[in-house]
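**Student:** Got a predicted structure plus its sequence, pasted below:
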Amino acid sequence: MRRAKKKKTSSIFPSKLEDLQAILQQKFDHNSDLNYTIYNHQNQRIAVFYITYLIDTNKVENSLLKPLLERKESWSITALLNNIPLSSGKTVDNLDDILKGILLGEVFIYIEQDSTIISYTLKKEEKRSLSKAETESVVLGPQVAFTESLATNMNLTRKGILSNDLVLEKIVIGERSPKEIRLAYLKSIANETDIQTMRQRLNDLEIDEIEDSSVLIQLIEDSSASIFPQFYETELPDRFSYSISKGRVGVLVENSPTGIIAPVTLFSFFESTEDLYMRWNIGSFFRILRFIAMFISVLLTPFYVAAVTYHYEIIPIPLLISLGQSRANVPFPPIFEAFLLELLIELLREAGARLPTKVGQTMGIVGGVVVGTAAVQAGLTSNILIIFITLSALASFTAPSYLMGTTIRVLRFPMIVLAGVLGIIGIMFGICFLIIHLLKLTSLGRPYLSPVYPLNWQDLNKTLFRLPYNMQTKRFSSFRLKDLYRFSKEKAKRKKDIDE
């Protein structure tokens, strides 16, 4: 991930136009898409070069070449910057910066034998229209999702945060395929340590290319060996803007339809934007329901395996009789039976996700019903276990974060193994191991289990449940933000009718 930084090539200016053309053609392996044109103007020789398909040719013709060639006086660097009607002009004198700028969609103008070269960003924007979110479906609130266009995503973020405190800091990552990244934060609220940590991790990356924000997370997260996600990945602009307004740091990546939020806690992955738009008591109910669903998904099937294998005494007599009748014709031990059905559920889910939407939905429903019924009739599994497996699968889908839902489903398998080998003792061993791991885990250097550990009573109402808006006067204090207070508590409680 990290390697020794390359030394920048020394300046090649001043230079003849033919010599500069030869260098560029050699660097781009005589690629025909590199447009290098030499113009004679007022006893001057000027070169304009760029890659054709990366550039908005209408802007090049009308805003750059037309005023460049129609001027009657001679050109200089200062005259170019002051008279060409483009605001993105800058000077460059390093070959590495020129090569990188060409790939980023910049047009370069060079006056022969000058000491610097001018570049203008005239990149052609190829983007799809705004659409609804796919992986984070919501009923209440804004439905629009991020796109692959960084400019569009920044625009959506600006619409969500109408403040001059919002900073969208530009960072370019990638040696062979440079990609623009924006570090987003509110300078008057976000913790300076969090900003510096994220900036340092991004700038320290020495890598050929960044394919997507998901890949970037794997390169900069605190613990790459952990199964738990340490940064939140969202495709909802309103969640991204809301998190930044609460003091977190965000990252937007060019050609990626998702934004990165950090630092986060374990409880952040069970919060939905719908919790904000519902009444506080309803939102709290659904948030608590998701926490309960997490425990059901991870522990229900392992407890079944442990009880049926070792601990018959904890099963009520009526249920034990029904369970015995259900498993009378099953030739396999409970651990194998549970593994078989869990793998079947995962196969159906993965196949449904890869098939076209309508076909995938039909295949998931029909496949689950047909295969489940056939498995019971063939004596491969019991009716009761199918009920438990179905409840566990449904509970895992309640997590708003797809990454956390996947983590919960994967955790079931080692817990089933521990339950089948050691019974309830094995389950307790697995739970203790998970707790110890979560206690050690961090997100951008912040405790992953905050505010439960270290305990912070003031932040519990922002994680485990919700309070009414007029009582949410403070931001998340565990992250030590610059400004903790959102509004005055006394003024929020003061209500006046029109006749008062």
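**Tutor:** Yep, it's here. Values in this document were obtained by computation on a predicted structure and should not be read as measured data. Residues are numbered from 1 along each chain as shown.
**Student:** from here on, contacts and neighbour counts on C-alpha atoms
**Tutor:** Fine.
**Student:** Which strand or helix spans the closest residue in space to Asn83 that isn't next to it in sequence?
**Tutor:** Sequence neighbours aside, Pro67 is the residue nearest to Asn83 in space, at 7.8 Å (criterion: Cα to Cα, 6 or more residues apart in numbering). Assigned by DSSP states H and E, Pro67 belongs to helix 66-70.
**Student:** putting a second one here so we can go through both:
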Amino acid sequence: MKREPMKKLETQSQALPELLDRAGQSSDFTTIPLTITGRQVRISYYKTLIDEKLLQSNVILALQNRSLHSELRRLEDISDWIPISDIEITDRVEDIQSKLLKGYAIAQLDQHDRNCILVHVGTMEGLRKENNTENEFSVVGPKVGFVEDLDTNIRLLRAQINIPNLIVKEITLGSSSKTRVAIIHIDGATNEQIVQTAEQRLKQIDIDVIFDTSLLDQFFSDNSSTPFPLFLTTERRDRVVYALLSGQVAIISDGSPYFVTGPSTLFDFFISPEDYYLPWILGSFFRMIRIFGVIFSLFATSMYIAITTFHYEVIPRDLLEPLISSRRNVPFPPLVEVLFLEITIEFLREAGARLPTKIGQTLGIVGGIVIGQATVQAGLTSHILVIIVAFSALASFATPIYKMSNAIRFLRFPMIVMTAIWGAIGMFIAIAFLLVHLTRLTSLGTPYTVPIYPLRVQGFMDSLIRPSFQLINKRMPFLRPRSLIRFIPEPVGRKKNDFDDE
């Protein structure tokens, strides 16, 4: 098999005009032309990385005031006129690119001159002291989240992805709100067709006010008549960075701390960033536990109805007597019994989510214990069903993404009804409808159930399990990335010990 050439994404520009042209593809890159004593001065910078007040007062205004008394003859005069200590004159494109992405402004006296001045006008204002993630918590790894300011969020991304290939395109949506919406991707990694599809769908949105990025998710999704989220919504910076590096596109609106990334697959919603901060064996184990928990949460109560109503012959003899004694005083059929407990759990969830944090936690714990004990003693439900519903509710919380957790909670109810009507046959019919519905879903034109359908063997590498970093150095082929290689891993082998003999 012929080895694919290793194409490195972070290639350095060979000339300064190429670097400026690439940076100019982003909406937050700005070039200001100034005329100083008859000479043309161009100042270029990323507006999301600099302090514009500092630029105006200490650079532009200083140049204009000094030009009233002096004549601009050479590039060094600009550095003498600017009252900032961190100034550097260089012609190295590597240094220019690095400093440009660190909050420096470029000043050129001649557009074709290779030498330019780098002036540090960066700022970190606008960042919260505590902008931790609130809904996507992890024990291991960074806890940096996004805020409600678009420029700040772009600055957070550029601090992590420090290459000019990070392209930001801004559009304005909302007839009344005029909200800024950013479409972000990595040039050289993301397929251009995906970017064009996302941009085209966003421009077709006609609404008066954009309150949150989640609204955009519903408007430009491939199918709005599905309970499954077709795009991953996250407030974690590391998750957005990983999606961009994988060849996906990220979208965010001003006033929202949530990014929408896509194309997404079904397995993306069961992946936690914490999987990659743990050894791959532990990460794979916890990921499979998470997937098993979702399956158990979806089918546990349905199986209880099917067994106790239609298929009681499959109950082991040792379990049959405790089950009979548990249901002896229950006056309701299993369907009513299950719906009563499931709806009660949903009441507790909604009440706990809407109340303040401390009160909500107390309500969830005390309410669950008191109501569960009271319903059993009153003979409204059986002991075994209370245990099954409790485990099912607990397993549903294992889903890292809140929107997918809501979809699983909803799907339990049609599954319960189908099972109550036809037993195990009804469950298999519901599963068949669910599988057909999933296989027909797409996210920005990409199949939702890939790599299972269509079958992509290489896609299993980072789906059910989290393999070693030696094996996940390539982007997923079904995203059709322009560059397949993410990084070049170290060859697998015995690492040399410092105490080994030469």
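**Tutor:** Noted; the coordinates are in hand. Small disclaimer: the values here were computed from a predicted structure and weren't measured.
**Student:** Could I get the buried residue list for the helix holding Pro67 of the first structure?
**Tutor:** With burial defined by 16 or more other Cα atoms under 10 Å, the residues of helix 66-70 of the first structure counted as buried are Leu68.
**Student:** Report all helices and strands that it contacts.
**Tutor:** On a contact count with 3 or more Cα pairs under 8 Å, 6 or more residues apart in numbering; DSSP states H and E, helix 66-70 of the first structure meets no helix or strand.
**Student:** from the chain's centre, how far out does it sit?
**Tutor:** 44 Å (Cα atoms, centre = their mean, to the nearest Å).
**Student:** Could I get the full set of strands for the stretch 351-500 of the first structure?
**Tutor:** 442-443, 446-447 (DSSP state E, counting those that start in this stretch).
**Student:** I'd like the ones you listed laid out as a markdown table, including mean neighbour count and distance to Ser224 of the first structure.
**Tutor:** A markdown table is the format used below for those (neighbours: other Cα atoms under 10 Å; distance: least, Cα to Cα, whole Å):
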| stretch | mean neighbour count | distance to Ser224 of the first structure |
| --- | --- | --- |
| strand 442-443 | 21 | 11 |
| strand 446-447 | 20 | 16 |
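**Student:** Let's have the ones you listed in JSON lines, adding distance to Gln143 of the first structure.
**Tutor:** Shown next, in JSON lines, are the strands of the stretch 351-500 of the first structure (distance: least, Cα to Cα, whole Å):
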{"stretch": "strand 442-443", "distance to Gln143 of the first structure": "28"}
{"stretch": "strand 446-447", "distance to Gln143 of the first structure": "31"}
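**Student:** Out of these, which gets nearest to Gln361 of the first structure?
**Tutor:** strand 442-443 (35.6 Å; Cα to Cα).
**Student:** tell me what that closest one is packed against?
**Tutor:** Applying 3+ Cα pairs under 8 Å, 6+ apart, we find strand 442-443 of the first structure packed against no helix or strand.
**Student:** The strands of the stretch 351-500 of the first structure: which one's closest to Ala419 of the first structure?
**Tutor:** Among the strands of the stretch 351-500 of the first structure, strand 442-443 sits nearest to Ala419 of the first structure (Cα to Cα), with 28.5 Å.
**Student:** What's the average distance for the closest one when superposed on the second structure?
**Tutor:** In the superposition with the second structure, the average deviation recorded for strand 442-443 of the first structure is 0.6 Å (mean Cα distance after the TM-score superposition for the first structure).
**Student:** Please tell me which residues of the second structure that strand aligns onto.
**Tutor:** Aligned by TM-score structural alignment, strand 442-443 of the first structure falls on residues 442-443 of the second structure.
**Student:** which non-adjacent residue is nearest Gly283 of the second structure?
**Tutor:** Leaving aside its sequence neighbours, Gly283 of the second structure sits nearest to Asp275 (Cα to Cα, 6+ apart; 4.3 Å).
**Student:** Also Leu460 of the first structure?
**Tutor:** Pro451 (6.4 Å).
**Student:** pretty sure the one you found contacts Asn461?
**Tutor:** No: if you go by Cα atoms under 8 Å, Pro451 of the first structure and Asn461 don't touch, sitting 9.8 Å apart.
**Student:** So for these two, which sits in the more crowded spot?
**Tutor:** Per other Cα atoms under 10 Å, whichever of Pro451 of the first structure and Asn461 has more neighbours is Pro451, with 24 against 16.
**Student:** May I have the residues that are in contact with that one?
**Tutor:** Residues near Pro451 of the first structure by Cα atoms under 8 Å, 6 or more residues apart in numbering: Trp457, Asp459, Leu460, Thr463, Ser478.
**Student:** Counting neighbours, which of the residues you listed comes out on top?
**Tutor:** Thr463 (21 neighbours).
**Student:** mind checking how far that residue is from Ile389 of the first structure?
**Tutor:** Distance check for Thr463 of the first structure against Ile389 of the first structure: by Cα to Cα, to the nearest Å, it reads 28 Å.
**Student:** how many other residues sit next to Thr121 of the first structure?
**Tutor:** Neighbours of Thr121 of the first structure under the rule other Cα under 10 Å: 19.
**Student:** what does Val417 of the first structure give?
**Tutor:** Val417 of the first structure, neighbours per other Cα under 10 Å, totals 21.
**Student:** Now it: closest residue in space, sequence neighbours ignored.
**Tutor:** Setting aside the residues directly before and after it, Val417 of the first structure is nearest to Ile335 in space (Cα to Cα, 6+ apart), at 7.0 Å.
**Student:** after superposition, how close is the helix or strand that contains that neighbour to the second structure?
**Tutor:** Using DSSP H and E, Ile335 of the first structure maps to helix 334-354. Here the mean offset of helix 334-354 of the first structure against the second structure after fitting is 0.4 Å, by mean Cα distance after the TM-score superposition for the first structure.
**Student:** And that helix, what does it pack against?
**Tutor:** helix 280-309, helix 357-377, helix 383-396, helix 402-422.
**Student:** all helices of the stretch 101-250 of the first structure, in order?
**Tutor:** In the stretch 101-250 of the first structure, the helices defined using DSSP state H, counting those that start in this stretch lie at 150-160, 192-203, 213-220, 237-245.
**Student:** give the contact list for Arg475 of the first structure.
**Tutor:** Going by Cα under 8 Å, 6+ apart, Arg475 of the first structure touches Lys246, Gly247, Leu481, Leu484, Tyr485, Arg486.
**Student:** Give the equivalent position in the second structure for Ile51 of the first structure.
**Tutor:** Ile51 of the first structure maps onto nothing in the second structure, by TM-score structural alignment.
**Student:** Could you report the neighbour count for Ile51 of the first structure?
**Tutor:** Per other Cα under 10 Å, the neighbour tally for Ile51 of the first structure reads 19.
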